[in-house]
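Engineer: Predicted model follows, preceded by the sequence.
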Amino acid sequence: MAGNKRIGRRGLLAATAALAAAAVLAPVAAVAAPVTPAAAAATVANPAADPAQAQRSAVVRALESVAQPLRTTEPGGRTADLRALGAMIGDARVVGLGEATHGSHEFFAMKQRLFRYLVEEKGFTTFALETSWSSGLQVEEYVQGGPGDARQVVKDALGGSPWDREEFADLIAWMRSYNRSHPRNPVHFLGDDIGAPRLGDRIFERVASYLREARPDALPQLDGLYAGLRPLDDTMAYLKRPVAERRENAAKARQALDLVTASGAGGDAHAWAVQHARNIADTFDFAALDLADPASVSAAEQLRDRAMADNTAWWERRTGGKVLLSAHNGHTGYLATDTFLYPEPQGSHLRDIYGRDYVAVGFTFDSGSFLTNDGILTDAWKAVTVPPATPEMNEHTLDRVRYRDYYVDLRTAPRAARDWLNVSRPTYEAGSVYLTDPRPQLAIARAYDVLIHLNRVTQARMF
């Protein structure tokens, strides 16, 4: 989610209330500790004496038989190397494209490259991002020709978040330019997340404006329900209020949704007003979590992933356009590294909704740098560099494939590869916060339909 402050979630299960308040922000994961070069060399020096190494060699051969080399992650230029990926996506209505970190240039650049290909070759019309619904509306206004420039829009709508980067300014600038030359078939920007950590007031006003025209007699009741709720500019401060008060406010937001839902007989304006009111209600439901109760935190995260999936599906059905959904691997896939907080990720919900019309694409990388946050700070993003993956990690074997960067359809990979990838192993993964313990583990073949593996990543570009 976007906003002025982003911090991690896993600390919610620890003792400190400050880290617990991080529930509203992006998933984090540990990164495996490095081993010495001597130890790594000893592991592979005599593969004949190491059954695990022999198995890895068989897995590498199996992957090499189906892997498709990736020319580049940078947008623009030739796209012939993406045709096989297009075939893997097929006729899917929604494609979830993950990221192993929230701060790597190559992941962000590849999202624009693939989106442009899908727009031009497969009729996709929407780029959806793991940012708040209200922030997405701000970006959408710019993409459709509204005032401002791309950098300023990113600062205003996504400031302080992992998406407050040059790569996303480049993306929305391209979308705006594309719309100028394709006015009959424009592309759109969607924020599919709930409104924390900053909901603002504009979304409340959109709901009120609808009732002012459609049911002016109901407007006083709506104003009464939203009084004290609008604006929500600082969720971190809001979470310090008593749980009982926050739950009472959540009930008011839900009553407002019911009022708006019952206020019209249908039509486009009514549908949008209901959707805005639903996002407000979901946000206050999420923010009613009990920070001292891990089960409550987990329930809030489950609500969030369900809301993201519902928002994406609502948009796809309302607009009739195909969607590329950008989020952390732990949200776009079917399995997260933290199964307590995320027992059923957004990708799992979307698979329930769409079946084969949803395709989950995950990212892995072997080494490199990315941006992370210290956890409770505002914009304290810093670069972290990790060494090549160690032999017990997923990426160590994946990086032995002869292509520097490549992708593979996990659904049709040879059995030797699928069996190996079905086992949970340590994996490089980081959200907004970088942690070194415990290590995240993931069974890659159970998490994604398609995997893109990169040899090395670099930090995303800050303004």
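Structural biologist: Cool, the structure landed.

Engineer: contacts, neighbours, all on C-alpha from now
Structural biologist: Will do.

Engineer: can you give me the helices in the stretch 151-300 of the chain?
Structural biologist: 166-181, 202-214, 219-226, 235-238, 243-261, 268-286, 294-319 (DSSP state H, counting those that start in this stretch).

Engineer: tell me the most buried of those helices?
Structural biologist: Scoring these by mean neighbour count under mean count of other C-alpha atoms under 10 Å gives helix 268-286 as the most buried, with a mean of 22.

Engineer: Let me know the angle separating that helix from helix 219-226.
Structural biologist: Helix 268-286 and helix 219-226 meet at an angle of 20 degrees, taking axes from the mean of the first three to the mean of the last three C-alpha atoms, to 10 degrees as the criterion.

Engineer: residues in contact with H276?
Structural biologist: By C-alpha atoms under 8 Å, 6 or more residues apart in numbering, H276 lies in contact with 203-204, 206-207.

Engineer: Make a markdown table out of the residues you listed and add distance to R116.
Structural biologist: As requested, the contacts of H276 are exported to a markdown table (distance: C-alpha to C-alpha, whole Å):
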| residue | distance to R116 |
| --- | --- |
| I203 | 29 |
| F204 | 33 |
| R206 | 31 |
| V207 | 33 |
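
Engineer: Put this next to the previous one:
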Amino acid sequence: MITHKALLAALLVPLGATLAVAPGASATTPHAPTAPTAVSASAAFRSPEAALDRVAQPLRTTDPTGGTADLRPFGRMVGDARVVALGEASHSSHEFFTLKHRVLRYLVEEKGFRAFHNSHIALQSYVPATYPRVQGDFLREQLGDGYLSVGLTFDHGSFNAFDHDGAPGQFTVGPAAPGTAEHTLDRVRHRDFVVDLRSAPAPARDWLAAPHTLKNIGATYPGIADVPQVGLAASHARRIGPGA
């Protein structure tokens, strides 16, 4: 018998890339994947993108109508979690919602999830002066490993948001700059992928522990926390294992 489970879809405090699990999705029309960079064996242990490349699981598509076999690695990452939270790096982007559709369908059909709710899913606030704690922090406090925080990120693309006068509009951001979290994630060879950062290899763990600029686009753009400095290990993984 499958016990009652809940899935939280975050709309206000999105994650920008990785956390417990992070699928990297484009927020606009498909673009050519970054060509893999040839690295030596020693460089593979120094480079966070090479370390993440070793454990990233490719996603076949963000289209919600196809099969979900490529989400089985994600299902293993979910494990016995009772609550799975899905974040997003922008609110109104096509691919984020079609990918969420796929993930929600998989969790219902294969993992027995039945309840859904919108909330703030990160484990640590991006703007602590305004929001000292967010709901993901309380959920992890109560549920421990029974709570899984999942973030969605993108390298470049378009999204809908309100401007400062309250008028809706479409905004576009270019490719991520070097040094940002998205720039490193976009160097992983797969166009769209999921990676479990709780068991990331050592070079990736060091990178996750350090703060990096991350897209965090809210309902109004520009907003109060569009590009926060975030240590992803603290914000979404928190407990990272010894690595492969």
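Structural biologist: Looks like it arrived, so ask away. Predicted model only: the values in this text are computed from it and were never measured.

Engineer: before we move on, back to that, who wins for proximity to F124 of structure 1 among the helices of the stretch 151-300 of structure 1?
Structural biologist: helix 294-319 (10.3 Å; C-alpha to C-alpha).

Engineer: And the next helix or strand past that closest one?
Structural biologist: strand 322-326 (DSSP states H and E).

Engineer: quick one: that next one to helix 294-319, angle?
Structural biologist: 150 degrees.

Engineer: Show where strand 322-326 of structure 1 falls in structure 2, residue numbers please.
Structural biologist: Alignment note (TM-score structural alignment): strand 322-326 of structure 1 is unmatched in structure 2.

Engineer: and that strand, how far out from the chain's middle?
Structural biologist: 11 Å (C-alpha atoms, centre = their mean, to the nearest Å).

Engineer: tell me what it is packed against?
Structural biologist: strand 94-97, strand 124-132, helix 294-319 (3 or more C-alpha pairs under 8 Å, 6 or more residues apart in numbering; DSSP states H and E).

Engineer: switch the cut-off to 10 Å
Structural biologist: strand 94-97, helix 105-122, strand 124-132, strand 188-193, helix 294-319, helix 329-332, strand 358-373 (3 or more C-alpha pairs under 10 Å, 6 or more residues apart in numbering; DSSP states H and E).

Engineer: Could I get the ones you listed in TSV, plus columns for distance to A45 of structure 1?
Structural biologist: As requested, those are exported to TSV (distance: least, C-alpha to C-alpha, whole Å):
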stretch	distance to A45 of structure 1
strand 94-97	37
helix 105-122	32
strand 124-132	44
strand 188-193	48
helix 294-319	45
helix 329-332	34
strand 358-373	20
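
Engineer: For T412 of structure 1, which of these is the nearest?
Structural biologist: Using C-alpha to C-alpha, the nearest of those to T412 of structure 1 is strand 358-373, at 13.6 Å.

Engineer: Over in structure 2, find the residue span that closest one aligns onto.
Structural biologist: Per the alignment by TM-score structural alignment, strand 358-373 of structure 1 matches residues 147-162 in structure 2.

Engineer: How about that stretch, which residues are buried there?
Structural biologist: Judged by neighbour count using 16 or more other C-alpha atoms under 10 Å, the buried positions of stretch 147-162 of structure 2 are 147-162.

Engineer: So which of these is the closest to A43 of structure 2?
Structural biologist: For the buried residues of stretch 147-162 of structure 2, the minimum distance to A43 of structure 2 (C-alpha to C-alpha) is 23.8 Å, reached by D155.

Engineer: Burial check on whatever residue of structure 1 lines up with F74 of structure 2, number of neighbours?
Structural biologist: Using TM-score structural alignment, the equivalent of F74 of structure 2 in structure 1 is L85. Applying other C-alpha atoms under 10 Å, we find 19 other residues in the vicinity of L85 of structure 1.

Engineer: Between the buried residues of stretch 147-162 of structure 2, which sits nearest V103 of structure 2?
Structural biologist: V150 (10.8 Å).

Engineer: Which residue, other than its chain neighbours, is closest to P132 of structure 2?
Structural biologist: S125 (6.3 Å; C-alpha to C-alpha, 6 or more residues apart in numbering).

Engineer: So what does that neighbour match up with in structure 1?
Structural biologist: S125 of structure 2 maps onto A336 in structure 1, by TM-score structural alignment.

Engineer: repeat for A234 of structure 2
Structural biologist: In structure 1, A234 of structure 2 lands on R446 (TM-score structural alignment).

Engineer: residue contacts, its match?
Structural biologist: Neighbouring residues of R446 of structure 1 by C-alpha atoms under 10 Å, 6 or more residues apart in numbering: 333-336, 410-411, 418, 421-424.

Engineer: Just the buried ones out of these, please.
Structural biologist: Among these, those classed as buried by 16+ other C-alpha under 10 Å are 333-336, 410, 418, 421, 424.

Engineer: what's the most distant pair in the residues you listed?
Structural biologist: A336 and R418, at 18.1 Å, using C-alpha to C-alpha across those.

Engineer: Show the contacting residues for G67 of structure 2.
Structural biologist: For G67 of structure 2, the contact set (C-alpha under 10 Å, 6+ apart) comprises 60-61, 102, 106.

Engineer: Around the equivalent of P222 of structure 2 over in structure 1, how many other residues sit close by?
Structural biologist: Using TM-score structural alignment as the criterion, P222 of structure 2 maps onto L435 of structure 1. L435 of structure 1: 21 surrounding residues under other C-alpha under 10 Å.

Engineer: now L435 of structure 1: how far from V408 of structure 1?
Structural biologist: 29 Å (C-alpha to C-alpha, to the nearest Å).

Engineer: Next: A18 of structure 1.
Structural biologist: A18 of structure 1 is 41 Å from V408 of structure 1, by C-alpha to C-alpha.
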